[in-house]
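Enquirer: okay, sequence plus prediction incoming.
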Amino acid sequence: MTSLQHAAREVERSLAPARARDVVGAYLALTKPRIIELLLVTTIPAMFLAAGGVPDLGLVLVTLLAGALAAASANAFNCVLDRDIDELMRRTRRRPLPRHQVGTAAAVVFASLLGVASTVVFLVAVNWLSAVLALAANAFYVFVYTMWLKRRFSQNIVWGGIAGCFPPLIGWTAVTGELSWAPWVLFAIVFFWTPPHTWALAIRYRADYAAAGVPMLPVVLPAPGVTIRILAYSVLTVAVSLLLWPVAGTGWLYPVVAAVLGAAFLVEAVRLHLRAKAGLVDTELKPMRLFHWSNSYLALLFIAAAVDPLLR
């Protein structure tokens, strides 16, 4: 072997781990891990609330695994179906499919295997009701939101966001095997929270959505019209969050935390609307302040719901 051939072999060996990491990273990116994290944040507290304390930790882990697989499957299918518009948007053009890091057929197989694995884990280790709810959430996200609502209606996220409301139902049924009013209140909290959260992001990337032909509300409506709706949904979110207190019979911690967090959420929504009324647009509106705060709001609210039964 010549020295040149030997050097080429050494270079090839050194690149192999990097290529493997790139492939794994590309498939992981298809699952949108940040979205999965947010969904799981609403699953665990529902399990604590349903158990009236600490649920079986083995059940928690297997439910999180199955839920993560289900969400990963739905997100991967979303990447496949949205690959054309993702290529047109600055925020999404670096996803694996627009960059041709993963083939379309391979992504479909990957998403399908994740969905099958999720259903098997739910059926074997949790229960059939949780499995059905997870399948319903995925079907709604892929077929109703991604394939129908997203590209046709300005209220797409209002109804499409229903898919993201299922994790509290799944967490509750994993523990109890049945549904009751409390998990539906948790469902409603996420439902009313989703439009302010998403529209704040859509304001920031309004030009991207417009270029891709996606009729998000900030694309079709002036900023003050969007922000007043953000404020209205924020009020509904806070009101419904306080409803959990009597419905679930929580202790003192949850309503106190819900009231404080809700007040802060409404202050930020009011500030955003006032900036819009003053004539500021796009990034000048600072919509990402509300977007990031909405993430913290939901996480802290659900953590309070999980901790509350531990104090009783």
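Expert: Happy to help now that I have it. None of these values were measured; they are calculated from a predicted model.
Enquirer: please count neighbours and contacts with C-alpha atoms only from this point.
Expert: Fine.
Enquirer: what's the neighbour count on Val120?
Expert: Val120: 15 surrounding residues under other C-alpha atoms under 10 Å.
Enquirer: after the helix or strand harbouring it, which helix or strand is next?
Expert: Using DSSP states H and E, Val120 maps to helix 104-125. Sequence order places helix 128-139 as the next helix or strand after helix 104-125, per DSSP H and E.
Enquirer: chain center to that next one: distance?
Expert: 16 Å (C-alpha atoms, centre = their mean, to the nearest Å).
Enquirer: now do that helix against helix 104-125, angle only.
Expert: Interaxial angle, helix 128-139 versus helix 104-125 (axes from the mean of the first three to the mean of the last three C-alpha atoms, to 10 degrees): 160 degrees.
Enquirer: which other helices and strands does helix 128-139 contact?
Expert: On a contact count with 3 or more C-alpha pairs under 8 Å, 6 or more residues apart in numbering; DSSP states H and E, helix 128-139 meets helix 57-81, helix 104-125, helix 166-176.
Enquirer: how many residues are close by the residue lying closest to Trp245 once chain neighbours are set aside?
Expert: Ranked by C-alpha to C-alpha, 6 or more residues apart in numbering and with sequence neighbours excluded, the top spatial neighbour of Trp245 is Pro255, at 6.0 Å. Applying other C-alpha under 10 Å, we find 21 residues neighbouring Pro255.
Enquirer: wait, doesn't Pro255 sit right on Leu242?
Expert: Yes - counting by C-alpha atoms under 8 Å, Leu242 is a contact partner of Pro255 at 6.1 Å.
Enquirer: next up, a structure to set beside the first:
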Amino acid sequence: MTDAIVVEGAHKTYGRKKALNGLDLRVERGTVHGVLGPNGAGKTTAVRMLATLLRPDAGRVEVAGHDARRSPDEVRRRIGLLGQHAAVDEELSGRQNLDMFARLHHIGARHARVRADELLERFGLADTGRKAVKQYSGGMRRRLDLAASLVTDPEVLFLDEPTTGLDPRGRAEVWDSVRSLVGGGTTVLLTTQYLEEADQLADRMSVIDEGHVVAEGTADALKAKLGGDRIDVVVRDAAQLARAAAVLPPGATVDPDRRMASAPVTDRMEALTAVVRGLRDAGIDAEDVALRRPTLDEVFLSLTERTKEPV
């Protein structure tokens, strides 16, 4: 499978601020690639560079087989971009918005109308296509925004924090739409601060901080960096927390605020059986005992904290 996006050693500086500092990134065709990072990490700068809205100061940037510095027009013909803020006109209907975007891309009137109807149907908006967008819910507006970014049927789609501000239902609607796009062969680069979103959608992820990649891989591979499975014990009486930690395998940590002791484990069921038996024998009153994988939130915080220099 060939790469739809290739970035090698990209740099971008604003004054003394290094927004990108040797960014390397590869995205396979027909996949969703998540880009995660704290505020100011360089996510939006990277998207703007890939979409030819910014020129890198140095490095190789290739999108859909074309060099973004030397052939920006060729890249623009093959991409779509959904920014953080809605671009649709609330006074126009959904169909009128899509027709307008098609005309802006120099699509003829007849083809523009056909394309608008296709996209409304595809994103479950056919019944509301004649309504003004100001009557749409947040999820419906974002789906319309996503539809507008697809009027040219792009090979590569950039989604820059696409569900910011949406409620859980609206986010789920956008997620379903993204999954259907990838099923049709579109390559998606997704930047997000919602770790659950990346876990749900991305085939692979790159964690960036201070303008460069600090880790990449599948969600499971990134979670494995924190040591695989863990066992958590929540006690009813905080005074028993230290004793509960002593029952756990080596490497146990305690969280007094949550009355929880936690430790890494290798053999899941054997460890669980041993801990439950140990708690009972020690007379410790446990409120909950659970096996779990590290969350993507824990991976994210661990990886980005490691890149900070001590003060």
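Expert: Everything's here; your move. All values derive from a computational prediction rather than experimental measurement.
Enquirer: please state their TM-score.
Expert: TM-score of the superposed chains, computed with TM-score structural alignment, normalised by the length of the second structure, equals 0.25; 133 aligned residues with a C-alpha RMSD of 6.3 Å.
Enquirer: before we move on, back to that, which residues touch the helix holding Val120 of the first structure?
Expert: Residues from elsewhere that reach helix 104-125 of the first structure (C-alpha atoms under 8 Å, 6 or more residues apart in numbering): 27, 30, 59, 62-63, 65-70, 72-74, 76-77, 80, 97, 128, 130-131, 134-135.
Enquirer: in that helix, what counts as buried?
Expert: 104, 107-108, 110-112, 114-115, 117-119, 121-123 (16 or more other C-alpha atoms under 10 Å).
Enquirer: need those residues in TSV (columns: distance to Tyr209 of the first structure).
Expert: Output for the buried residues of helix 104-125 of the first structure, formatted as TSV (distance: C-alpha to C-alpha, whole Å):
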residue	distance to Tyr209 of the first structure
Thr104	23
Ala107	24
Val108	25
Phe110	27
Ala111	25
Ser112	28
Leu114	29
Gly115	29
Ala117	33
Ser118	32
Thr119	33
Val121	37
Phe122	36
Leu123	39
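Enquirer: which of those residues sits closest to Arg19 of the first structure?
Expert: Ala107 (17.7 Å; C-alpha to C-alpha).
Enquirer: show me where the stretch 201-311 of the second structure has helices.
Expert: Taking DSSP state H, counting those that start in this stretch, the helices of the stretch 201-311 of the second structure run over residues 219-224, 241-247, 268-281, 296-306.
Enquirer: closest one to Ala147 of the second structure among those helices?
Expert: Of all the helices of the stretch 201-311 of the second structure, helix 219-224 comes closest under C-alpha to C-alpha, at 27.6 Å.
Enquirer: same for that closest one, what does it pack against?
Expert: With contacts defined as 3+ C-alpha pairs under 8 Å, 6+ apart, the packing partners of helix 219-224 of the second structure are helix 296-306.
Enquirer: Arg26 of the second structure is in contact with Gly9, isn't it?
Expert: No - using C-alpha under 8 Å, Arg26 of the second structure is not in contact with Gly9, being 11.7 Å away.
Enquirer: show me what the helix or strand containing Asp176 of the second structure is packed up against.
Expert: With elements taken from DSSP H and E, the one containing Asp176 of the second structure is helix 168-183. On a contact count with 3+ C-alpha pairs under 8 Å, 6+ apart, helix 168-183 of the second structure meets helix 138-148, helix 195-201.
Enquirer: okay, now Arg19 of the first structure: neighbour count?
Expert: Arg19 of the first structure: 11 neighbours (other C-alpha under 10 Å).
Enquirer: gap between it and Glu12 of the first structure?
Expert: According to C-alpha to C-alpha, to the nearest Å, Arg19 of the first structure stands 10 Å off from Glu12 of the first structure.
Enquirer: and for Pro183 of the first structure?
Expert: For Pro183 of the first structure, the distance to Glu12 of the first structure equals 54 Å [C-alpha to C-alpha].
Enquirer: angle of the helix holding Asp176 of the second structure against helix 138-148?
Expert: Going by the same axes, to 10 degrees, helix 168-183 of the second structure makes 20 degrees with helix 138-148.
Enquirer: packing partners of the following helix or strand past helix 168-183 of the second structure?
Expert: Sequence order places strand 187-191 as the next helix or strand after helix 168-183 of the second structure, per DSSP H and E. Contact here means 3+ C-alpha pairs under 8 Å, 6+ apart; on that basis strand 187-191 of the second structure packs against strand 32-36, strand 156-160.
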